Every structure is written in structure tokens, then in C-alpha cells.
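S.K.: Pasting the sequence and the predicted model now:
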Amino acid sequence: MPPSVPGSWPVAESIPLLDRHDAVLLDLDGTVYRGSLPITGVPETITSVRRLGVAVRFVTNNAAKAPSAVAEHLTSLGVAADPGEVSTSAQAAARVLRQRLSAGSAVLVVGTASLAAEVRAVGLRPLTAAEASDEQAEQAAAVVQGHSPDTCWADLARACVAVRAGAYWVACNGDVTLPTERGQLPGNGAMVAALRAATSAEPEIAGKPRPPVLRTAAESAGAADPLVVGDRLDTDIAGATAAGFASLAVLSGVVTPAELLAAGPAERPRYLATDLTALQSKADELEVAPRPGWHVTAEDGVLVASSNGERDGIDLLRALCAAAWRHGTSAVRAGEEIAEAALAQLGLV
């Protein structure tokens, strides 16, 4: 497992980031795109990564689409992708179910047709929640729940019947929100929370932060030292930690500077950047560590930041995270005007 205390990583040499890693495992929502819109500069960056001969894999907790549909969507955004390069939480959930159930077992599906197809592909019998009867729900061996914009009360009610009857419950992911061009909208985790409240049961989560999805993606790329890139600490970064991989957190999706400062050991990335275009940067420029342009000290449980002539707020955030994780405090204040402006830019004042 990667070390999580600043300074316990090997010192990053002043070399390109991708010289240190033999594959990149990319989250999608909030990292490559938001809904139907690509994040500025990301398609060009991924093209550059491929030209360097570094393997690219797309690992998503969104279980609503089949790998072929994900690849098609990426291609429409200017990111060439093959279905074999895509790993979804729906595939992970199907594998978890198959390890637990005998062939042909009935599985109540709360989600899209592509999730049902993944269940069928591993030799199980999917029953769509919208079409199953209460009697069929009571007899189902398992419930699998993945994101679908069409999930309604009736679907959750039928799943509630199945779980209360003793069905094994697997959730594709626990992401409470889903980043889109309309902002943060309810994700699968929000629906999971509703069913959890109604049943007092706890599902097994199949996608990130569980390591199998990331490890499978790394194996498919033949990678020994991949870099996981994502915008969620509790799934992407924690998943990388669980799998034993280095990670890069990007601020283009869900995570905020305040959440980074307060991150626990399992949710601390090695690298930090504004967005995915940082893959073309030097490794030492992205490291969460003390930065030469900023001076950060801990005074009575508060981190005090001052500029050494630097104005880059993201570089300040790297230095603040290193100090916060070392000293166990996320309280910050500025020691002078440049730092005050940078903290305001980061939403930390």
C-alpha cells in the first residue's frame, strides 16, 4: 500500500510524470468530462499520453452504460477509446455476484439494461425491478443496484421487498452525487441510501474504492506501476490506496480544497492538480509536498501560509496539504496579502 504521510514517498525526480508510471487509470465523470461536455484540454492530453506509448484505461463507477457505449461517448468527445479499455462498476458488481451465487440464480436488477446484460453475461438470470412481481422479488437470490435516471419509487419498493426477504444486496457504487453540466445531481449512492434507510441493511459495494476494478484495469494494460487519476477522494483516491497504486487528485469534479486538507490517510493523493492536463507536467511539480514558493508553518493548531513571491494557488494547496497531513490540522490563515488572495481563490477563507 502506498505511504500516505508526506515525505514517506520516494523523492520525485524532475522528470515527466508519465516517466514514473506505465499506465494511467482514468476516472470519467468529473475527470475526463462533465455529463456530455469534455473538460477543456483533456482530449488533447489523452492523445499526447497515447503518443508517448503509455497505456490508457478508463475506470468508471457509473454503471448506467455498457463499455461499448462508454467508448462511443468518449470517441464523440474526441477521445479515441476501445470497449476493451473500459472497466465499469457494473462489470465489477456482476463478478461479485457470480462469486457468491450459483449459476442461473435470479438477480433483481435496479438499473439499466446494460447492468442486466452484465448480470446475464456471468451466467446469472436478471429480473428487471420494473417488471418483476413482488413474489419474484421475494424469491430473488440477490439485488444489484446501479445508477439509472429512470429509477423510481416502484423500483426501490420492489428491491426493498427482496432485501427484506434475505436477498444478497450488491451496489455498483456508493457515489452520492454525479457531476454533470447541470452541476452535482443525485448519483447511485443517493438511491442506495434510500434503500438502506428503508431496510436497515447494508450492501456490498462493488466499484471504487474496492480495489478489484482498478487492479483488473491495470492487469489489462500490463502495468506494474499505474497512476490512478480521479476527482473523488472516497472512491478514486481511496481505491488507488487500497490497490497499492499512486494517485493524482484533480479539482475538475467533486473534491474541494477543504476536503483535501481534511483527508484521512486512505484518501491522500500523491499528486494534486487542477485537471487532467497536468499529466504532461513534471512529477515534482505535482507532488503534495512543501513548495519552494510558499512558506507554511503550524502555529497553535493553525496553518499559517506566506508567499515567497509565488501566486499559484494550487501550488499553495499542495504545500498546505503536506502540512495539514503532517500536523493533523486543516485550519488555515494567511500570513500576508498574497497568501490571503490565494486562500480566497481556493475557497479556504
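M.R.: Okay, I see it.
S.K.: From now on I want contacts and neighbour counts done on CA atoms only, so please keep to that.
M.R.: Noted.
S.K.: Tell me where the stretch 101-250 of the chain has strands.
M.R.: Applying DSSP state E, counting those that start in this stretch to the stretch 101-250 of the chain gives strands spanning 106-110, 125-128, 142-145, 168-171, 177-180, 183-186, 204-205, 227-230, 246-250.
S.K.: Any buried residues in the fourth one, and which?
M.R.: Along strand 168-171, the positions that meet the burial threshold by neighbour count (16 or more other C-alpha atoms under 10 Å) are 168, 169, 170, 171.
S.K.: Give me the contacts around it.
M.R.: Residues outside strand 168-171 that contact it (C-alpha atoms under 8 Å, 6 or more residues apart in numbering): 93, 96-97, 141-146, 163, 192, 202-206.
S.K.: Recalculate using a threshold of 10 Å.
M.R.: Defining contact as C-alpha atoms under 10 Å, 6 or more residues apart in numbering, one finds that strand 168-171 is touched by 63, 89-90, 92-94, 96-97, 100-101, 107-110, 140-147, 159, 162-163, 188-189, 191-192, 201-207.
S.K.: Equivalent analysis for stretch 150-157, please.
M.R.: 108-112, 128-132, 134, 137, 145, 159-160, 162-163, 188, 191-192, 194-195, 198.
S.K.: let's bring in a second one:
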Amino acid sequence: MRPLHQLFDVAMLDLDGVVYRGREAVPHAAGALETARTAGMALTFVTNNASRSPAQVAQRLASCAVPAEPAQVITSAQAAARLVAAEAGPPARVLAIGSDALREALLAEGLEVVTCADDAPTVVVQGMSTSLGWSDLAEAVRAIKAGATHVATNLDATVPTDRGIVPANGSMVAAVTHATGRPAAEAGKPAAWIFHQAARRSGGSHPLVVGDRLSGDIAGARAAGYASLHVLTGVDGPVDLLRAAPPERPDFVGLDLRALGQTHPAPTRGEGDRWRCGTAVASVAEGTVRLHRPEQDQDLCDDAALTLDELRAGCAAAWSASDRAGVSTVLERGPARLILSG
């Protein structure tokens, strides 16, 4: 019953879809983070985007009115570089397929970076860059076919931008793995270590992971043993939450980063497997979530509007029913889209 910025001493924040979308800041993000910082919450930014260096990310945050130091930023390029350094050691010859920021991260770990498959690389590290083309992917395929291992900074298939959802590194990695027939190791989220590193760097002892992607941010938080807040400003929305499997279920749900300064009522179970959150009541019936409203019951099988408390109660009902049935989700019928109101 206290705001999250009083319950947790550090927020480990995703960027794309949480703080900004493409060139645009997410509404309310800057003000909410300043409020959290003023309340004593430390901020660390953990991103799977390997196209920018920590210094560039800090500059990008500043352009969104969110002040940050490079030391507060951990990228998946750094994660991949440390993974290669730990497993292959500085003698490794690395073909970097991605941005200058990826090459900088690899060099910072003492690794030798080469430019083509003819240089006999032992590892191919692939990260997001909007300038990647066929020739870059072809070099990666040649090197992997010749025996190099394949490491991806991350496997996120998409990323939210100011113009909508677009392909991300995972989609480009898929082209390489399809050609080689060999899966790539993943270095970034949802790996637990990147969150542990962020917690150590921040000095926090009670961290909260904040993200918009259930399979990356929330699954990573659970793997690391940290609480999580899912915000509805990016990739995964209400429908995804209702159908979330146990490893991808967040502890808290908010519309946006203002949720850091808000209380979060917990759903409670009542008679007939009905779950209540505030005045909202939900259950699962005939393969869908049913909202029990004063005027009439409503099944969420068509596009509908619901409140945040109704979503919380609906998630509790759907997850409880799924767990009892021993399946990832019991929801057989459901809407293609839900709209949060109020």
C-alpha cells in the first residue's frame, strides 16, 4: 500500500518502449523518473539494444529530459563482450556484426576484433544495427560455417518505435541461424547476470526491474530473483498479460512509469474462484476472462475497455486457473486487443 519508489531502492529500467520509443520520449516518463529519484530511488538502465554505447544512451536519455551517467547504463553489447571474454578469453578473434558500440565493447574486454570471415574468427558476435545488410550477414554465415561460434547480443524479434513495431536483432539473427542451421547463444536479457550486474553497479539491495516485454524484462527479473513492474507502453499489452506463462508474470502492472509513484492493490481470492482488486471482480469461465460488473457480466472475447484494476483481477483469475490446470494458459477464447480505460 506504499508507492513502489518507497518499497524498492533501485529501479532497473528497460529503455525502448519504457522510457522512449524511437526518437520520442514515452509520455510521463521523465517526470515519473524524476519523482522516483527525488524519493531516493536509484536508477539504472538495462537495455538489449546493442546499437548505442553507454555514453550514447546517456545522451539519448538527456534528450528525453532524463539525466543519466554512462556508468548507469548496461547494454547487451557489454553483456556479449563479457560473455565471450569469460568463455573464450582474450585470445579469441571476434567478427563483430553490428554497430561501432559493439566493437568498442569487445575491444574494452581485450578481445581481438576482425572484419571478415577470411580473418579466421573463432566467434561471431551479432548485435543490432540499422545499417546491417546482406554482405554483413553473409560474412557471419561464412565464419560460422567455417567453425566459429555464434553469439547474439539479444534475440528480441521486435522493438517499439515512434512509428510502431519494427524488426530487432533477433529477426536479423534468425536469418543467419536459418542459413547455418546452428542456434546462437544469447548474452542479453532475459539472462539473470545482466540484472545482477546492474544491481551491484547501483549499490541497491532491493531492486525492481521495469520493462515492457514479458519474455525479456519480466522473465529476466524472475530468473534473477527480483520483483518486476510491467508497463503498458511498449511491446506486450493486456492480452499478453492475461495469457502469460508463470516465468513471465510480473509482480506489478502499470499504465506507464507513473506506476513507480503509485500504490498497487493486490487481488484477493473470493468465493467461486472470483478475484477482486478494489471494486473490480473477475473469474474464468468457458475459456475466457469474465468481468463481473454491477450492470452485467462481460466476457473478454471481443475488443473491450477495462480498468487497470479489472486487468489485475483478470490476470489473477487467469493465472490461478492456469496453474490449477497445469498449463501455461487456460484461455481458449480471448480478444485480439484490449483497451485500458480510467
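M.R.: All right, it came through fine. Since we're looking at a predicted model, the values are computed, not measured.
S.K.: quick one: TM-score?
M.R.: Scored against TM-score structural alignment, normalised by the length of the second structure, the superposed chains reach a TM-score of 0.89; 320 aligned residues with a C-alpha RMSD of 2.2 Å.
S.K.: picking up where we left off before, got the strands of the stretch 101-250 of the first structure as JSON lines, with distance to residue 35 of the first structure columns?
M.R.: Formatted as JSON lines, the strands of the stretch 101-250 of the first structure follow (distance: least, C-alpha to C-alpha, whole Å):
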{"stretch": "strand 106-110", "distance to residue 35 of the first structure": "21"}
{"stretch": "strand 125-128", "distance to residue 35 of the first structure": "26"}
{"stretch": "strand 142-145", "distance to residue 35 of the first structure": "21"}
{"stretch": "strand 168-171", "distance to residue 35 of the first structure": "22"}
{"stretch": "strand 177-180", "distance to residue 35 of the first structure": "4"}
{"stretch": "strand 183-186", "distance to residue 35 of the first structure": "9"}
{"stretch": "strand 204-205", "distance to residue 35 of the first structure": "23"}
{"stretch": "strand 227-230", "distance to residue 35 of the first structure": "15"}
{"stretch": "strand 246-250", "distance to residue 35 of the first structure": "17"}
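S.K.: before we move on, the earlier item: could you identify the buried members of the contacts of strand 168-171 of the first structure?
M.R.: If we count by 16+ other C-alpha under 10 Å, the contacts of strand 168-171 of the first structure have these buried: 63, 89-90, 92-94, 96-97, 101, 107-110, 140-147, 159, 162-163, 188-189, 191-192, 202-207.
S.K.: can you give me the helices in the stretch 1-150 of the first structure?
M.R.: For the stretch 1-150 of the first structure, helices defined by DSSP state H, counting those that start in this stretch occupy the ranges 42-51, 67-76, 89-100, 113-121, 134-139.
S.K.: Can you find the partner of residue 6 of the second structure in the first structure?
M.R.: Alignment note (TM-score structural alignment): residue 6 of the second structure maps to residue 19 of the first structure.
S.K.: can you tell me how far that match sits from residue 189 of the first structure?
M.R.: Distance, residue 19 of the first structure to residue 189 of the first structure, by C-alpha to C-alpha, to the nearest Å: 36 Å.
S.K.: again with residue 33 of the first structure
M.R.: Distance, residue 33 of the first structure to residue 189 of the first structure, using C-alpha to C-alpha: 20 Å.
S.K.: and what of residue 112 of the first structure?
M.R.: As judged by C-alpha to C-alpha, residue 112 of the first structure and residue 189 of the first structure stand 15 Å apart.
S.K.: Kindly report the same for residue 91 of the first structure.
M.R.: Taking C-alpha to C-alpha as the measure, residue 91 of the first structure falls 17 Å from residue 189 of the first structure.
S.K.: which residues in the stretch 151-300 of the first structure form helices?
M.R.: Going by DSSP H, counting those that start in this stretch, the stretch 151-300 of the first structure shows helices at 153-164, 188-199, 212-220, 238-243, 257-261, 283-286.
S.K.: In this structure residue 16 of the first structure contacts residue 284, no?
M.R.: Yes - between residue 16 of the first structure and residue 284 there is a contact at 8.5 Å, judged by C-alpha atoms under 10 Å.
S.K.: hey, what's in contact with both of the two?
M.R.: The contact sets of residue 16 of the first structure and residue 284 do not overlap (C-alpha under 10 Å, 6+ apart).
S.K.: returning to that earlier point: buried deepest among the helices of the stretch 1-150 of the first structure, which one?
M.R.: Neighbour counts (mean count of other C-alpha atoms under 10 Å) averaged over each of these peak at helix 89-100, with a mean of 22.
S.K.: so that helix matches what in the second structure?
M.R.: Going by TM-score structural alignment: helix 89-100 of the first structure matches residues 76-87.
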